[in-house]
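Q: Give me coordinates for this.
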Amino acid sequence: MTDTIVAVATPPGRGGIGVVRVSGPRSAAIAEAVCGAVPVPRQAALRRFRAGDGAVIDEGIALYFPAPHSFTGEDVLELQGHGGPVVMDLLLARVCELGGRPARPGEFSERAFLNDKLDLAQAEAIADLIASDTAAAARAALRSLQGEFSRRVHVLVEGLIELRMYVEAAIDFPEEEIDFLADGVITERLGELRERLSVLQAAAGQGRLLRDGMTVVIAGRPNAGKSSLLNHLAGREAAIVTAIPGTTRDVLREHISIDGMPLHVIDTAGLRDSDDPVEREGIRRAWAEIEAADRILMVVDDRLGLNDAERALRERLPPATPVTVLYNKIDLSGRSPTVRDGAWGTEILLSAKTEAGLDLLREHLKTCMGYHGGEEGVFMARRRHLDALERATAALERAAYQLEIVRAGELVAEELREAQNALAEITGEFTSEDLLSRIFSSFCIGK
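A: Predicted coordinates:
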């Protein structure tokens, strides 16, 4: 990393302040050329930013952070000027003229990772903090950025290393291996590691839901009240509601938050046979969304109950996707709101029109998302983190099998190594270049 990179670190468009960030070995020389002198490290200095011919481009604040005491671990210069796109472009062009090059998306964070200023989970938390949709998600991302997730992974990795050392030391003395496998120490320590990994998996699962949310599809026959339900969950008139069957003909999406848990709610066309080509296309799209859903809310008119048409519809729903049956329009049927277990899973009696029972639905959705009633210790996690934790769990399960059934010390040690490598992928201690490239390319430019 001998080149110097530059990018506008503030969002596109006009604003009160715009920031141009520079990182690399030429930062000090660029500061001297643009500002007339290198600012005192970590002290804001009012400077005129000059072009190559000496003309003033802008006047603003210059900040200089010499290596290694900077975000990237390199010499860093920040030029804070007026936030107009023309001014930012002129400053960017001036820095490139002096030897800088435009940064790739996420390259500043990538350099921070490569210079050991933060690990991979912390680097990802920067992007997650910027992209947070709820206050709870922002707080969880900040905990990951501060190292909460990484610390818990490191504790597990250290435990695995110690156990590997114990196992491999015993393998070096084959005449003692049988006694070692039977002494109970490794079984106990392996059990403790599996239990701690299970706790971490559960926490990471809630962290992923905070980041990605859960996709819920509202499905059912025409005029069951699906669009009314979407409107009340969204808190606005997102869908047109009429008494005419087939009013909703396309997929409607709403992003809502329930106690900080993001929820992607999708309203679909009423599912029935139709000769109308437009309605048929809407129904085709509805089935496509149903196939991809995390959970299906099947809405039934409580006055009609589960008739043959509803039963046939239920049979067509994906068998692996959990279904909650909502008996709507209890304001007309005269029944009271309640939650109960039914033959097809959870059933909720409610009225989308009067909102009776909607609080029961919200609590049910929170439970489905893994909401535990508090944010203490919750950190942000991604799908790749869960994949790594699942592979580590599988490796420890195989290690237990090799220990208890096969009684092969070498295979136990190999499975422990596999678990260690899987966990090390989370923090980037054991990560392919291709994975790093994919991760950082998803960041915004200038971060």
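
Q: Please count neighbours and contacts with C-alpha atoms only from this point.
A: OK.

Q: For the longest helix belonging to the chain, name the packing helices and strands.
A: Of all segments of type helix in the chain, defined using DSSP state H, the longest is helix 185-212. Applying 3 or more Cα pairs under 8 Å, 6 or more residues apart in numbering; DSSP states H and E, one finds that helix 185-212 contacts helix 135-145, helix 148-171, strand 261-267, helix 383-401.

Q: for comparison, sequence B:
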Amino acid sequence: MENADTIAAVATPPGRGGIGVVRVSGKGIKSLALKVIGYVPEPRYASLSKFFDEDGQVIDQGIVLFFPAPHSYTGEDVLELQGHGGPAVMNLLLSSCLSAGARMAQPGEFTLRAYLNNKLDLAQAESVADIIDASTSEAARCAVRSLQGEFSDAVHIAVQALTDLRISVEASLDFSEEEIDHAHHADVSHRLKGIQAHLEHVLASARQGSILREGIWIVLIGQPNVGKSSLLNLLAGEEAAIVTEIPGTTRDTIRRTIEIEGVPLHLLDTAGLRETDDAVEKMGIARTRSTLEKANFVLLVMDSRWGVTPADQVILDSLPAGLPVIYVYNKIDLLDERSLARVGKGGSEIYVSAITGAGIETLRQRLLKMAGWQPRSMGEGVFMARQRHLQALTAAREYLENAAELDRGAFQPELLAEELRLAQQALSAITGEFGADDLLGEIFSRFCIGK
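A: Predicted coordinates for the structure are as follows:
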């Protein structure tokens, strides 16, 4: 793809830093370089240069890198100007590039051009944003594997196998049902089962990657003064919430993201759910109920000395239908020896002390289990997946299941071929071989400018 526009943007985060980078891409790089630095730099060679504004005044001095097409990130001529990372300097340097013929890049436009120029497929392009947004080291490693093409390769294997199977099935359309021998039918069945098994493996890995990318939203609820804030502080490893013995201290939702075995867990401490006349506390309770709508599951925190009280039951009855609940009995450090001996083991009940830390490791492992995380060595074989990837994989699985049903009955190559075509189309949407332009706009509009 050739694009007439030359685009430019600051590629480093806003604010002050030791180094700031302005990235430029397009056909007009050489003429732009003559105006901004006074010469066309040698390809792929770092050189020290002065940067000039449109009046020929020196803005800054830094490193210049030139990557000629097609051997660049975007597949076009790319120029990177690395100067001192002050906001004023970066703005001046960007303005100089715009005056020299470039326009401001749109969010994700550099990566979009890389995709359109076949430098990346769509799944790899999305992984660029996932690397930037990764909230844990494990998520970052997983995103890098997707950028390197591991996810795309797994999808391509399934697409190629489907293509080969479709050729075989559609070739049989020229023959009557009586002329199709049992060996051919058995071969189709065998190959279809192999594709289904491969797709199940890919889907399982993608679901794990989705957990790494999105994290799990966990809401702490319970009556006031049962230790929700203390529990949050202990899990977060910092004093994220104020802890007092006064009921109703937490008036607003407090969010902290923690990492357990590389999985990001978003913990939300909420205002205690109870009847109150305090206007501010009422607002906090209203926000608590709103927060519950997006939770993956909740921790109902209770005082272990009293167990599930009528007030706790009211809270349980008010939860959205089907929302999973872990019962957390706090303050076991206050139990006497007889009561402590009756503390349950396993099930959906966890007994902890937010003061001593007892039971916290059990709680952490239960959170991972509830999230659906299957521990693997350094996330081996896990693909960074988005919701659209999971939807495409699930749709492909359903089409293959329909194909398998047809295959188990009388051999109907027309219907079987159509289900295989739909499965292939669903998988091709993951890498962008099949898809709509509005999908591209939605994906790349979420990228940061400069990437």
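
Q: After superposition, what's the TM-score, could you say?
A: Laid over one another, the chains give 0.94 as their TM-score (TM-score structural alignment, normalised by the length of structure 1), with 443 aligned residues with a Cα RMSD of 1.9 Å.

Q: could you point out which element follows the longest helix of structure 1?
A: strand 214-220 (DSSP states H and E).

Q: what's Ser132 of structure 1 in contact with, if anything?
A: By Cα atoms under 8 Å, 6 or more residues apart in numbering, the contact list for Ser132 of structure 1 reads 138, 141, 211.

Q: any idea how far Ser351 of structure 1 is from the spatially closest residue to Glu289 of structure 1 that is not a sequence neighbour?
A: Spatial nearest neighbour of Glu289 of structure 1, chain neighbours left out: Val217 (7.0 Å); criterion: Cα to Cα, 6 or more residues apart in numbering. Distance, Val217 of structure 1 to Ser351 of structure 1, by Cα to Cα, to the nearest Å: 18 Å.

Q: do Ile296 of structure 1 as well
A: 18 Å.

Q: Now mean neighbour count too, for the helices and strands packed on helix 185-212 of structure 1, in a markdown table please.
A: A markdown table is the format used below for those (neighbours: other Cα atoms under 10 Å):
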| stretch | mean neighbour count |
| --- | --- |
| helix 135-145 | 23 |
| helix 148-171 | 17 |
| strand 261-267 | 23 |
| helix 383-401 | 19 |
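
Q: could the ones you listed go into TSV alongside distance to His232 of structure 1?
A: Output for these, formatted as TSV (distance: least, Cα to Cα, whole Å):
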stretch	distance to His232 of structure 1
helix 135-145	22
helix 148-171	36
strand 261-267	11
helix 383-401	30
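
Q: Let me see the contact set for the residue positioned nearest the centre of structure 1.
A: Taking Cα atoms, centre = their mean as the criterion, Arg211 is the residue nearest the geometric centre of structure 1, at 3.5 Å. By Cα under 8 Å, 6+ apart, the contact list for Arg211 of structure 1 reads 128, 132, 137, 262, 380-382.

Q: which of those lies closest to Ile256 of structure 1?
A: Distance to Ile256 of structure 1, by Cα to Cα, is smallest for Pro262 among the contacts of Arg211 of structure 1, at 5.9 Å.

Q: For structure 2, which segments count as strands?
A: Remark: strands assigned in structure 2 by DSSP state E are 7-10, 17-25, 47-52, 58-67, 78-85, 103-104, 216-221, 254-260, 263-269, 297-303, 325-330, 349-351.

Q: Could you dump those into JSON lines and include distance to Arg376 of structure 2?
A: Formatted as JSON lines, the strands of structure 2 follow (distance: least, Cα to Cα, whole Å):
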{"stretch": "strand 7-10", "distance to Arg376 of structure 2": "38"}
{"stretch": "strand 17-25", "distance to Arg376 of structure 2": "37"}
{"stretch": "strand 47-52", "distance to Arg376 of structure 2": "44"}
{"stretch": "strand 58-67", "distance to Arg376 of structure 2": "39"}
{"stretch": "strand 78-85", "distance to Arg376 of structure 2": "39"}
{"stretch": "strand 103-104", "distance to Arg376 of structure 2": "43"}
{"stretch": "strand 216-221", "distance to Arg376 of structure 2": "18"}
{"stretch": "strand 254-260", "distance to Arg376 of structure 2": "13"}
{"stretch": "strand 263-269", "distance to Arg376 of structure 2": "12"}
{"stretch": "strand 297-303", "distance to Arg376 of structure 2": "23"}
{"stretch": "strand 325-330", "distance to Arg376 of structure 2": "24"}
{"stretch": "strand 349-351", "distance to Arg376 of structure 2": "25"}
